[in-house]
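In: Return a 3D structure for these sequence lines:
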Amino acid sequence: MRADARRNYERLLAEAKSAFEQHGTQASLDDIARQAGLGNATLYRHFPTRESLLETMLRDSLKELGDTAEELMATDPPGEALATWVRAAVAHATLYRGLVTMLMESLKDEASDLNCACTAMQSSGRLLLERAQLAGEARQEVTANGLFTLIASAAWAREHAPEDSDQVLTVLIDGLRPRP
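Out: Below you'll find the model as predicted:
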């Protein structure tokens, strides 16, 4: 990439981060380009869709979430590893207002630019869940899809009802444990 194109790319990412932090994932892409001092054609040349922009912005943090899963599998007891990772996944899904909805939609849309990254994240969670189930530390009837629906629900609560979000997350994690 040429030096000027690289500078434009970096400015767009910096402005997108700021806009998403302030206005959520539905922030105006035209405003992002304008704040970066660029035309919207430049933004769309680098990031043809909102999802491609988000995927680029989230690439490192999603990889870290996968790395965290691998580390937890190697170091923590299965149930504890799953609980720790669920907390991290909920926190990640609420980096920007509206992100949890986009992440869940991308899991259903193979054409979405976020799909591959979200599928990899889901795979990490599935491995942690299966490991906890094999150890008898997670309910057998919970599926990977169910786990992600629960994570999305807790992320929604964190975004829309922050005063209750800790309680929701605690109940979610307690509910993953097998019944006595």
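In: From now on I want contacts and neighbour counts done on CA atoms only, so please keep to that.
Out: Noted.
In: how much space between the residue most central in space within the chain and residue 130?
Out: The centre of the chain sits closest to residue 93, judged by Cα atoms, centre = their mean, with a distance of 4.0 Å. Distance, residue 93 to residue 130, using Cα to Cα, to the nearest Å: 22 Å.
In: Same question for residue 117.
Out: Distance of residue 117 to residue 130, given as Cα to Cα: 20 Å.
In: ok, and the closest non-adjacent residue to the residue nearest to the centre of the chain?
Out: Nearest residue to residue 93, sequence neighbours excluded (Cα to Cα, 6 or more residues apart in numbering): residue 100, at 4.9 Å.
In: what are the ranges of the helices in the chain?
Out: Assigned by DSSP state H, the chain shows helices spanning 3-23, 29-35, 40-46, 50-75, 78-93, 99-108, 115-134, 144-160, 162-176.
In: before we go on, could you also do this sequence so I can check it against the first one:
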Amino acid sequence: MQTRPIRADARRNRDLLVTAAMAVIAEEGPDASLNEIARRAGVGPGTLYRHFPTRDALLAAVSEGRLARLRARADELAEAMPPGEALVAWLRLLVVHAMTDRGLGARMMVAAPSSAGVDCWAMLRDAAERVLGPAQRDGSVRADVEAADLVELAAGIAQGAADAGRAERLLMLTLDGLRLAGGRAEGFSPRS
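Out: Next comes the predicted model:
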């Protein structure tokens, strides 16, 4: 059975809705008004519900886009920097991401992938593995660190930090714990 291609106007409306949802959720959090999202997208509520029959479906689309960008950045950093530096740079991005999502990430992490259509936890682990593996192979990071550890540490920092300065300090302390015993590994500087 063939799937019908999405019409250009339907694709445009969907993109407008996701963009508007990103903005409104950044201001109001994941419980933001769906009517306000539709209004900012310039479409009616019926159009919103045709594309996203549930709030979780809309939140999944927003999360998927944000997480895809984090994964792409992990790849870019891994290619452009030494492994330890790429890991530090990506962890900074992850902490900022978690600090600015206004509870969206936490909500989507507990949503079942089948109900939301997106497995946020798997997407984050995959992105983390893209920078963690090379850093472990070159000896910058302890071998017992797991991708899930990085995601949970970054989420904890974001949740616990009162501001960006405090988040940076907590990240630096965390990075000290990730390094190999015996000092700084080559290419892995917490100030990278």
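In: picking that back up, OK, contacts around the residue mapped onto the residue nearest to residue 93 of the first structure from the second structure?
Out: Using TM-score structural alignment as the criterion, residue 100 of the first structure maps onto residue 105 of the second structure. Going by Cα atoms under 8 Å, 6 or more residues apart in numbering, residue 105 of the second structure touches 63, 98, 120.
In: and the residues you listed as TSV, adding distance to residue 17 of the second structure?
Out: Shown next, in TSV, are the contacts of residue 105 of the second structure (distance: Cα to Cα, whole Å):
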residue	distance to residue 17 of the second structure
63	13
98	22
120	20
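In: Relative to residue 77 of the second structure, which of these is nearest.
Out: Closest to residue 77 of the second structure out of the contacts of residue 105 of the second structure is residue 98 (18.7 Å), distances taken as Cα to Cα.
In: Tell me if I'm right that the closest one and residue 154 touch.
Out: Yes: at 7.4 Å, residue 98 of the second structure counts as touching residue 154 under the criterion of Cα atoms under 8 Å.
In: Now do the contacts for the nearest residue to residue 39 of the second structure once chain neighbours are set aside.
Out: Nearest residue to residue 39 of the second structure, sequence neighbours excluded (Cα to Cα, 6+ apart): residue 45, at 7.9 Å. Residues in contact with residue 45 of the second structure (Cα under 8 Å, 6+ apart) are 34, 35, 38, 39.
In: so what's the first one up against?
Out: With contacts defined as Cα under 8 Å, 6+ apart, residue 34 of the second structure is in contact with 45, 55.
In: Please report how far it lies from residue 108 of the second structure.
Out: Between residue 34 of the second structure and residue 108 of the second structure the computed distance is 17 Å (Cα to Cα).
In: Also the last one?
Out: Residue 39 of the second structure sits at a distance of 24 Å from residue 108 of the second structure (criterion: Cα to Cα).
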